[in-house]
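> coordinates only, no sequence provided:
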């Protein structure tokens, strides 16, 4: 098929582009790749984050960090439901098919969910920093954490308001037919580059530096902290093993966050500076791959923060067992999990059962523990 060029017509200041695609849609090979990649990511993100939300809401716990974990799951779920499908279909078709209003709404929700997820990760790092390095200070309460979550959503909504103001659809002609694209429309290249750098700093470098500092300090403190009292080989070995698991998880958190988002940020700046790169098919393919890598962080977070945690897995198994046994709750009763620990100097076992109790809830072990 011969190449077609099109000129964009829009009622506001913008540049005209001559794209040089062999086909408006992605090639069949790339459509297959994108379908497998995005479909699996969407399914895993939805299932993983829904499971996290259900488990953390069902488990009655005094752990204040659960507020952040639920908020992180909600943000990642928002990304999976309101951003990934639209992005996937647009990449496949090569044009926007959801109307002018949905263009601004989709970009707004995408920006908000990304900011909420990143800032929540940062808040978790700061919370762990004070819990480990300053344990004698006043611990955060659920009420305070809820206020922090509210502030995170307000700041994220303010950041996303730029998408409401600048996101537009542009009409163009391809092979005699009208199509639309959806994106930010800036009056000049300088404004576009400046905004991209601002977004990169505000949603990547600053949070990354904050997480690097907090997690490095937490890891260092846990690794070199000595257990008070007389030495006990079994106890000390278990303590060292626990510390290593925590440090390893913190390293994974930083690496996954950095590796998922860094390529897309760099690529966006390069595209802002060199607008002619958008003319190439290879550019579209690279862009699609980097978008998928960034969005895949939405299903990685539940795995890192929850499914890698022994306590969370125990609660999940308990809920599944209770559901399978058709456990029901009567009026005024709540389903809670109670752990019975039986320890001896050389052996420690733990059993978990389902129980319905009236009135107040039973205190729980923390879902997310440092030691």
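Perfect, thanks for sending it. The model shown is predicted, which means the values in this text are computed figures rather than measured ones. Numbering: from 1, shown residues only.

> from now on I want contacts and neighbour counts done on CA atoms only, so please keep to that.
Fine.

> surely residue 335 is in a strand?
Yes: when DSSP: H, G, I helix; E, B strand; the rest coil is applied, residue 335 is found to be in a strand.

> which non-adjacent residue is nearest it?
Spatial nearest neighbour of residue 335, chain neighbours left out: residue 356 (5.0 Å); criterion: Cα to Cα, 6 or more residues apart in numbering.

> in addition, the following structure is provided for comparison:
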């Protein structure tokens, strides 16, 4: 999908409704139609990525729902037992912080659910891109134009904001283990806030998008009703909120986690003292690496995409020397790359939730033994 498909520049995700001219605004006004073989290959690959991604994310959703029901059944089996806790935890213990409950696991599953939903919504736009590449006109009207392109912005921001919250939760679980007990309502609030911010950032695009007739009878284009300078400002803000800002935040969190892991591995055993249960815990390297893998995959797929969209705004002369056919090819490659991100994510999601489930089972094994030995509350 071309983000800068017309003049003036459009939003990152603005789709030219005529596939014969999916080129940035700095390109010549007359652009040759892509070859039939190139178009067929692009549509086939995009359809395959969409099919694989939708299947994988639906599998992730079913797996999360099944594991959620299993956790509720296991939690009910030990809800009326006396389980001793370390003295440093006694002051903060409560029914909601029972060893049978796992706030971090519940939060992680909710965040993965949010990511999978964002991927699904994004993948559902692929058929529109395929249709636009094959057809000679836009058949979904101005409402379809607004919803489709705003949905792209919405899911992109919802994903990165959720990943930032996920990284923050992992940091809190390591650096402040006594403060990680959070209720389901607070977990829902954080995920809802991520989606709320995403809606707020995509709303200007939804309001201003409309259909215009292209130059030289090239069909209709979906463009925002603002000038080039406003588009430049808006795109720059979106780049900061979807790539730069979250990237700096996540980078700082993982740098701190790396330092904590290094300290935990090099600290002598006698230095932990008797209250080691209350001190920062060594990070789980595999869980952290899986989350980092999801973040790195997002950046690898969307950073080149954003660079290509900002290039004609900040360096318009550079693209004037690039042949139109090359620009069309780059647009299609980067479009496939963004859809490929949603296609590979379910692999990370399955490994991540499976690893967290394994860690929780190991942590709860002593508590389950106490459940079998301790008398019920009278």
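On my side now, so go ahead. Predicted, not measured: the structure shown is a model, and the values here were computed from it.

> run a quick neighbour tally on residue 79 of structure 1.
26 (other Cα atoms under 10 Å).

> likewise for residue 237 of structure 1?
11.

> swap in residue 180 of structure 2?
Residues within reach of residue 180 of structure 2, counting by other Cα under 10 Å, total 18.

> element containing the nearest residue to it once chain neighbours are set aside?
Once flanking residues are discounted, residue 180 of structure 2 sits nearest to residue 173: 5.6 Å by Cα to Cα, 6+ apart. For residue 173 of structure 2, the host element (DSSP states H and E) is helix 141-175.

> helices of the stretch 101-250 of structure 1, start to end?
With DSSP state H, counting those that start in this stretch as the criterion, the stretch 101-250 of structure 1 has helices at 142-166, 189-200, 206-224, 233-273.

> switch those helices over to TSV; also include distance to residue 183 of structure 1.
Shown next, in TSV, are the helices of the stretch 101-250 of structure 1 (distance: least, Cα to Cα, whole Å):
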stretch	distance to residue 183 of structure 1
helix 142-166	8
helix 189-200	11
helix 206-224	25
helix 233-273	12
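
> for residue 302 of structure 1, find the nearest of these.
Judged by Cα to Cα, the one of these that comes nearest to residue 302 of structure 1 is helix 233-273, at 10.9 Å.

> relative to residue 337 of structure 1, which of the helices of the stretch 101-250 of structure 1 is closest?
That would be helix 142-166 among the helices of the stretch 101-250 of structure 1, by Cα to Cα, at 19.9 Å.

> can you find the partner of residue 256 of structure 1 in structure 2?
Aligning on TM-score structural alignment places residue 256 of structure 1 opposite residue 297 in structure 2.

> what's the neighbour count on the closest residue to its match other than its chain neighbours?
Leaving out its chain neighbours, the residue that sits closest to residue 297 of structure 2 by Cα to Cα, 6+ apart is residue 341, at 6.5 Å. Residues near residue 341 of structure 2, counting by other Cα under 10 Å, number 20.

> and residue 341 of structure 2? What does it align with in structure 1?
Match for residue 341 of structure 2 (TM-score structural alignment): residue 297.

> how close does the nearest residue to residue 8 of structure 2 once chain neighbours are set aside sit to residue 135 of structure 2?
Counting by Cα to Cα, 6+ apart, residue 228 is the residue found nearest to residue 8 of structure 2 once chain neighbours are left out, at 5.4 Å. Using Cα to Cα, to the nearest Å, residue 228 of structure 2 is found at 28 Å from residue 135 of structure 2.
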